[in-house]
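In: This is the structure alone, sequence omitted:
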């Protein structure tokens, strides 16, 4: 049984129609505030120096939109299409030597049941890893307003536009083991749905950046029933499995990822389509690099 427009929208309205439709705990403004994060970083670096904690820890590699400095108090935040550009630029080749070690799939226990992915990506050398949070959000007031107009004017929601708004597909990244990175890997009232590891060849950081951009372009709009955060996270997760022969380890008791109000989203055709588009995009990128 598919969820109705009213049941889906009422869930989002119950949150007060404020902010974006997501668990935006990973946004910089919600992570403790800039000043408190500065204090946390100062204390962290002070204790390391005084007590000899990781005294020889080198600085993270300079790969923008992936690793943050040890004293950073804000994460890197980018739309997916801009992240692909930064990860595939020829003047920053380090991203192709940073490999995905694990992908985890999470579902919020809050009312919106937001779903998102978390990547752990290793540095080219040294001990550092980056954490990257990926998710689709939408501006709730705009979505609620357009839906209300449609319901008021015609008695029922017949226009696809009434359920649709521009999607906000973003990545949030930081260096793990730093205060800002630790904040990104905290539980934050979320359940682990599943995890993905790669047995033969792990993707480099530039490869999922292309995949995520392709998915964002494939369905650019946020639709309450067809292309929301559940669809985005599950499509990306399944496409990674298919493209890189990933091994999935579902978490017992939390097999409800990719569902909205208990209804499973049909993804097979979408996953196949985005995988084909991804391969075309990567082949084009390889040809352009070969010409340089």
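Out: Looks like it arrived, so ask away. Please read these numbers as outputs of a predicted model, since none were measured by experiment.

In: CA atoms for contacts and neighbours, from now on please.
Out: Fine.

In: Show me the helices in this protein, by range?
Out: Using DSSP state H, the helices of the chain run over 5-13, 34-51, 80-88, 140-154, 179-185, 206-218, 229-244, 268-290.

In: and residue 65, which of these is closest to it?
Out: Checking the helices of the chain against residue 65 by CA to CA gives helix 80-88 as the closest, at 6.9 Å.

In: Which residues are in contact with the residue nearest the centre of the chain?
Out: Against the mean C-alpha coordinate of the chain, by CA atoms, centre = their mean, the closest residue is residue 134 at 0.4 Å. By CA atoms under 8 Å, 6 or more residues apart in numbering, the contact set of residue 134 is 116-118, 169-172, 233.

In: Serialize the residues you listed to JSON lines and add fields for neighbour count and distance to residue 52.
Out: What follows is these, written out as JSON lines (neighbours: other CA atoms under 10 Å; distance: CA to CA, whole Å):
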{"residue": "116", "neighbour count": "28", "distance to residue 52": "36"}
{"residue": "117", "neighbour count": "24", "distance to residue 52": "34"}
{"residue": "118", "neighbour count": "22", "distance to residue 52": "31"}
{"residue": "169", "neighbour count": "23", "distance to residue 52": "40"}
{"residue": "170", "neighbour count": "22", "distance to residue 52": "37"}
{"residue": "171", "neighbour count": "28", "distance to residue 52": "33"}
{"residue": "172", "neighbour count": "24", "distance to residue 52": "30"}
{"residue": "233", "neighbour count": "27", "distance to residue 52": "40"}
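
In: and the residues you listed as JSON lines, adding distance to residue 201?
Out: Output for these, formatted as JSON lines (distance: CA to CA, whole Å):
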{"residue": "116", "distance to residue 201": "23"}
{"residue": "117", "distance to residue 201": "20"}
{"residue": "118", "distance to residue 201": "19"}
{"residue": "169", "distance to residue 201": "26"}
{"residue": "170", "distance to residue 201": "25"}
{"residue": "171", "distance to residue 201": "23"}
{"residue": "172", "distance to residue 201": "24"}
{"residue": "233", "distance to residue 201": "22"}
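
In: Just name the closest of those residues to residue 218, please.
Out: Closest to residue 218, out of all of these and judged by CA to CA, is residue 169, at 12.1 Å.

In: The closest residue to the closest one other than its chain neighbours: neighbouring residues, count only.
Out: Closest residue to residue 169 apart from its sequence neighbours, by CA to CA, 6 or more residues apart in numbering: residue 136 at 4.4 Å. Using other CA atoms under 10 Å, residue 136 has 27 neighbouring residues.

In: One more: the one 5 residues further on?
Out: Neighbour count for residue 141, taken as other CA under 10 Å: 17.

In: Which one of the helices of the chain lies nearest to residue 199?
Out: Of all these, helix 229-244 sits nearest to residue 199, with 8.7 Å by CA to CA.

In: another one to put next to it:
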């Protein structure tokens, strides 16, 4: 009887423990703007500033990018950014990124952890006479819990689906700082929300394609069709990927140069303080040496003075002894002379 061979999956103690302990691992809250308690809102400029002020936040790495689409109303598109914590590697935070028109968007910047629907009416999309308005490019942190995140997205966007995801290899993951620089570049490139060029479809598409080009080696997986489409029809949008990539490269080079200048300035300041400390330390040490020398000189002087006094006392004692001996000899001679005369 022939038996079919079966592949046996090797048992991994580390994987087993990770599977058991993962639900009990608390999500860190030490990286503002990425890993925080509850959910929060920032426009992309404020998010960039937030990362600048926290080294841990800026070092979080983008592991996965997910393109999502609302299935009702205007079929709004938005992105989910999965960031891995730089030190607590079990932790992943999911951020939401999208573009809306400023007049129609609902912000969640009150700090109470609540969020509401974006509230973009269908007439806004189908009317070709809508003029350009300031764009609202925003990024949201979410509760770091699977069911809570899904509830959060449904509450904010309504029914939605996942179109595709982009996975970055561990060796080529963009940092949160690099992503924030790219988003700032997009903001400078197209600060207005224009229905036929710079809408949510353009924004999600450009972020997606720019990251693909700037950080090659990622793996793209399609789950559902319909990207950049409204009611099945492709939406016209500006082709800005190449221009945005060039702007990003220039901006990132300036950012790195500025960071290098800050690093050198910091090193020079540390060196200066160290040299000042050395000079101050040498001066302090010299003062200590001088004081030690003065104390030794004083001790030597006192010792010599004590020896001089001892010598003087010894000479006075010897002199007194000699005088006493001489007087005693005189008395003896006188007694001897008296004894002779008496005889």
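Out: That came in fine, so what should we check first? These numbers were taken from a predicted model, which means no experiment stands behind them.

In: Give me the TM-score for these two chains.
Out: Once superposed, chain against chain, the TM-score is 0.66 (TM-score structural alignment, normalised by the length of the first structure); 218 aligned residues with a CA RMSD of 2.9 Å.

In: Tell me which of the helices of the first structure approaches residue 258 of the first structure most closely.
Out: Closest approach to residue 258 of the first structure among the helices of the first structure (CA to CA): helix 229-244, 4.8 Å.

In: which bit of the second structure covers that closest one?
Out: The alignment of helix 229-244 of the first structure onto the second structure (TM-score structural alignment) covers residues 200-215.

In: Mind listing residues that contact the matching stretch?
Out: In contact with stretch 200-215 of the second structure (CA under 8 Å, 6+ apart) are residues 65, 67, 76-79, 98-100, 172-174, 182-183, 218, 227-229, 235, 237-238, 240-242, 244-245.

In: Give me the buried subset of those residues.
Out: For these, a burial check counting by 16 or more other CA atoms under 10 Å picks out 65, 67, 76-79, 98-100, 173-174, 182-183, 218, 227-229, 235, 237, 240-241, 244-245.

In: And the strands in the second structure?
Out: In the second structure, the segments counted as strands under DSSP state E are 40-43, 61-70, 77-84, 92-101, 133-141, 160-167, 192-193, 219-222, 229-230, 233-234.

In: out of the ones you listed, nearest to residue 279 of the second structure?
Out: Nearest of those (CA to CA): strand 61-70, 43.4 Å.

In: residue in the second structure matching the residue nearest to the centre of the first structure?
Out: Match for residue 134 of the first structure (TM-score structural alignment): residue 97.

In: same deal with residue 271 of the first structure?
Out: Aligned counterpart of residue 271 of the first structure in the second structure: residue 241 (TM-score structural alignment).

In: Contacts only, for its match.
Out: 206, 209-210.

In: residue in the second structure matching residue 290 of the first structure?
Out: In the second structure, residue 290 of the first structure lands on residue 260 (TM-score structural alignment).

In: Please report how far the match of residue 271 of the first structure lies from residue 206 of the second structure.
Out: Distance from residue 241 of the second structure to residue 206 of the second structure, counting by CA to CA, to the nearest Å: 5 Å.

In: Check residue 54 of the second structure too.
Out: Going from residue 54 of the second structure to residue 206 of the second structure by CA to CA gives 27 Å.

In: which of these two has more neighbours?
Out: residue 206 (22 against 14).

In: Now the match of residue 134 of the first structure: closest residue in space that isn't a chain neighbour?
Out: residue 139 (4.5 Å).

In: quick one: what's aligned to that neighbour in the first structure?
Out: By TM-score structural alignment, residue 139 of the second structure lines up with residue 171 in the first structure.

In: List the contacts of its match.
Out: Per CA under 8 Å, 6+ apart, neighbours of residue 171 of the first structure: 76-80, 83, 132-135.

In: ok, and those in the second structure?
Out: With the contact criterion set to both residues aligned by TM-score structural alignment, their matches' CA atoms under 8 Å, those that also touch in the second structure are 77-80, 83, 132-135.

In: about what we covered before: quick one: the helices of the first structure as CSV, columns for distance to residue 68 of the first structure too.
Out: Compiled in CSV, the helices of the first structure are given as follows (distance: least, CA to CA, whole Å):
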stretch, distance to residue 68 of the first structure
helix 5-13, 33
helix 34-51, 12
helix 80-88, 14
helix 140-154, 30
helix 179-185, 9
helix 206-218, 17
helix 229-244, 24
helix 268-290, 26
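
In: ok, the residue nearest to residue 282 of the first structure when sequence neighbours are not counted to residue 132 of the first structure distance?
Out: Of all residues not flanking residue 282 of the first structure in the chain, residue 210 sits nearest, at 7.6 Å (CA to CA, 6+ apart). According to CA to CA, residue 210 of the first structure stands 14 Å off from residue 132 of the first structure.

In: what does residue 96 of the first structure give?
Out: Distance, residue 96 of the first structure to residue 132 of the first structure, using CA to CA: 16 Å.

In: Compare these two (neighbour count), which wins?
Out: Each of residue 96 of the first structure and residue 132 has its neighbours counted (other CA under 10 Å); residue 132 has more, 27 against 15.

In: Ignoring the adjacent residues along the chain, who's closest to that one?
Out: residue 173 (4.3 Å).

In: ok, the one you found - contacts?
Out: Residues in contact with residue 173 of the first structure (CA under 8 Å, 6+ apart) are 65-68, 75-77, 130-133, 181.

In: again, only this time at 7 Å
Out: 65-67, 75-77, 130-133 (CA atoms under 7 Å, 6 or more residues apart in numbering).

In: Please pick the buried ones from those residues.
Out: For the contacts of residue 173 of the first structure, a burial check counting by 16+ other CA under 10 Å picks out 65-67, 75-77, 130-133.

In: Show me how far stretch 116-125 of the first structure is from its chain's centre.
Out: Taking CA atoms, centre = their mean, to the nearest Å, one finds the center of stretch 116-125 of the first structure at 12 Å from the center of the full chain.

In: tell me, it lands on which residues of the second structure?
Out: Per TM-score structural alignment, the counterpart of stretch 116-125 of the first structure in the second structure is residues 78-87.

In: Looking at the second structure, name the residue matched to residue 208 of the first structure.
Out: So, by TM-score structural alignment, residue 208 of the first structure is matched to residue 179.

In: what sits against that match?
Out: By CA under 7 Å, 6+ apart, the contact list for residue 179 of the second structure is empty.

In: That one and residue 60 of the second structure, how far apart?
Out: For residue 179 of the second structure, the distance to residue 60 of the second structure - CA to CA - is 10 Å.

In: same deal with residue 289 of the second structure?
Out: With CA to CA as the criterion, residue 289 of the second structure and residue 60 of the second structure are 52 Å apart.

In: More neighbours: these two, which one.
Out: residue 60 (26 against 12).

In: The more buried one: what's it in contact with?
Out: Neighbouring residues of residue 60 of the second structure by CA under 7 Å, 6+ apart: 83-86, 175-176.
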